[in-house]
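[1] Generate coordinates for the sequence data below:
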Amino acid sequence: MKRPNFFPDTYTLLLVGTVILATMLPAQGAVATLLSYLTTAAIALLFFLHGAKLPRQAIIDGLTHWRLHALILGTTFVVFPILGYALKPLLLPLIGAELYLGVLYLCMLPATVQSAVALTSIAGGNVPAAVCSASASTLLGILITPLLVNGLVIPTVGAVSSLDSVVKIFMQLMLPFLVGHLLRPWLEQPFRALGKTLSVIDRGSILLVVYGAFSAAVLGGIWEQVSSQMIFGLVAICLILLCLAMLFVYGLARWLGFSREDRITALFGGAQKSLASGVPIAQVLFPASLVGIAVMPLMLFHLLQLIISSMLAQYLRNQNILK
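    Predicted coordinates:
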């Protein structure tokens, strides 16, 4: 089996490059207007693809392993937000109010799919359960994340009204997702033939959204608000959140008597956050001037979770081989 790479992957480097490009050449005027339309279309396409790729059988199979999925989803949507609020006395002095809101937003996001399943496979975990929990997390995240953000974050930043958010979420996220999922029986074979092309479209859509978000943030003076000290503080906070979540979900899985395979699935399914869902949802929920700063903690967390989780997956794999 291929060994995981402990260094940033190509996609992560492209994300960093997109932020640098937006910093040096932010979209303005007519270009920004055109980009806003393209971004809206890219978000709809992204969630259409999410829906089309969601295995319906994974949702059905998950009903038979509800204790594991309840632990994973509870960590994702309950424990993470509690940690975000509990750490507020530490977070505010280090990173300031706006980045703290970005951390809260990170805590309310669904789990990642691709890396959680891949890492579970490398470490020798329960891969079918990982597919199921990750798929369920993505689906629930479209509903739960906006509700949490609308109730706990948006009132403090003066974003669009709850009703406007609900309409935008349905039109830009849920409707394309449902259409894609309903068309899955007819799209499964063509998608399989396209192979990596779909991944390029999927990730390219996210890069486009990131560029638009950071262009607006740069024009709004983001780098005048965020110092290097705040960035280092944000890295430390992301590490703390990631480690606490991993210790909690793995420790509780062990206490509940889960098998080794299920503990590994809980570890990688419950302690990771989705960049693929997080960036588009932020684009819908937050004002354009706040999207860039809202997703900055998520981008750092994404990088750290890949590095640390890859190291853990390799360790667990080697540990299993030696038995």
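[2] alpha carbons only for contacts and neighbour counts from here, please
    OK.
[3] Mind telling me what element the residue lying closest to residue 1 once chain neighbours are set aside is part of?
    Sequence neighbours aside, residue 122 is the residue nearest to residue 1 in space, at 7.4 Å (criterion: C-alpha to C-alpha, 6 or more residues apart in numbering). In this structure, residue 122 is located in helix 114-123 according to DSSP states H and E.
[4] run this one through as well so I can compare:
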Amino acid sequence: MNILKLLALDRFTILLIVMVILATFLPVYGQAASIFGVVTNIAIAILFFLHGAKLSREAIVQGILHWRLHGVVFAITFAVFPIIGLLLKPVIEPLLGQQLYWGFLFMCFLPSTVQSSIAFTSVAKGNVAAAVCSASFSNLVGMFITPILVSLFIFGQSKHEYDATSSIMEIALLLLLPFIAGQLLRPLVFPYMVKIPGIVKAFDQGTILMVVYGAFSGAVVAGLWHQVSWQTLLLLTVICSLFLTVIMLLALYIPKWLGFNREDQITVFFCGSKKTLASGVPMAQILFAGQPLGMIVLPIMIFHQIQLMVCGIIANYWSKQNTEQSDDGGW
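    Next up, the predicted model:
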């Protein structure tokens, strides 16, 4: 079962790589790119409508009551990540260049994932209800906080004109409004979603693949691979891996130091250590309009795949550990 779960992660990783290769040799451009962009935005809106329909009112109420846990996840996601990213500027920017560092910093400003945070928390036998609320809350708040952080710490340090209010409105229309509509229509929609979970998951992953293909097509047309060498890609992968290691250690020990129980520690670890690709690329398209988008989304693509593979291994290990200790009489 563990091997199958890891293979499932690898399958999506392979599909993402295929999208990058396809965009490299057969990029969509011109009028076709405009049409593809409209279709992709419609798919994104439907995706967040489904996210809204998934979240139960009971989970919201139960999750809201656990404010200490959400406060820790929020602090790691929107304070610890950005602070470390900003402190690393003197090291990372000379190595990767300004555009890739912007992408790395943008990744630090993003909210957590939703599906994978909940899934890994469930596998590892953590507090699933809190994970549902915390991950969803992170994404909702991130629609407002991420543009503000980008405005202050990326475009605020450059000569590029940037309107944070306009960007927040665009993100709200594309992501927040469909999410709210999904919540309101949950009684009608959710029963059908339960009957076709495979199709819902395929649509979820398919939308991300569309977004990645569109983003990299534009980047390739703009000359991405003339600007990024394989040595730079390797260096970026190493930096993302080391960065994830530091964040995971903090997400592991901070809830322990604060006295959370085992289930809540697991929830903080998986919700606090990850960054979303599903929300990240659509946000990047809005926030970095006119910028080399491929360079901006490359760090989150690499970080996202590393976090999925590492979290998959850890979740399976903790699940097995929990089962063995439960058989021995508990923790």
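[5] Not counting the helix holding residue 122 of the first structure itself, show me its contacts.
    Applying C-alpha atoms under 8 Å, 6 or more residues apart in numbering, the contact partners of helix 114-123 of the first structure are 1, 126-127, 130-131, 134, 264-265, 268-269, 272, 306, 309-310, 312-317.
[6] Mind listing what's buried along it?
    115-123 (16 or more other C-alpha atoms under 10 Å).
[7] what distance separates it from the centre of its chain?
    On the basis of C-alpha atoms, centre = their mean, to the nearest Å, helix 114-123 of the first structure sits 15 Å off its chain's mean C-alpha point.
[8] again, but for stretch 182-192 of the first structure
    The chain centroid and the centroid of stretch 182-192 of the first structure are separated by 24 Å, computed with C-alpha atoms, centre = their mean.
[9] equivalent range in the second structure for it?
    On the basis of TM-score structural alignment, stretch 182-192 of the first structure is assigned to residues 184-194 in the second structure.
[10] That stretch: which residues count as buried?
    186, 189-190, 193.
[11] Kindly reformat those residues as JSON lines containing secondary structure.
    Supplementary listing: those in JSON lines, determined by DSSP: H, G, I helix; E, B strand; the rest coil:
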{"residue": "186", "secondary structure": "helix"}
{"residue": "189", "secondary structure": "helix"}
{"residue": "190", "secondary structure": "helix"}
{"residue": "193", "secondary structure": "helix"}
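[12] what about the helices in the stretch 151-300 of the second structure?
    Counting by DSSP state H, counting those that start in this stretch, one finds helices in the stretch 151-300 of the second structure at the ranges 164-171, 177-184, 186-195, 197-221, 224-227, 230-257, 262-272, 280-287, 293-327.
[13] average distance between the fourth one and the first structure?
    Just to be clear, that refers to helix 197-221 of the second structure. Per the superposition on the first structure, helix 197-221 of the second structure and its aligned residues are separated by 1.3 Å on average (mean C-alpha distance after the TM-score superposition for the first structure).
[14] ditto for the fifth one
    Once fitted to the first structure, helix 224-227 of the second structure is off its aligned match by 0.9 Å on average (mean C-alpha distance after the TM-score superposition for the first structure).
[15] Who are the contact partners of the residue positioned nearest the centre of the second structure?
    By C-alpha atoms, centre = their mean, the second structure has its centre lying nearest to residue 276, at 0.5 Å. Taking C-alpha under 8 Å, 6+ apart as the definition of contact, the neighbours of residue 276 of the second structure are 110-114, 300, 304.
[16] counterpart of residue 269 of the second structure in the first structure?
    Using TM-score structural alignment, the equivalent of residue 269 of the second structure in the first structure is residue 267.
[17] mind checking how far that match is from residue 7 of the first structure?
    Applying C-alpha to C-alpha, to the nearest Å, the value for residue 267 of the first structure to residue 7 of the first structure is 21 Å.
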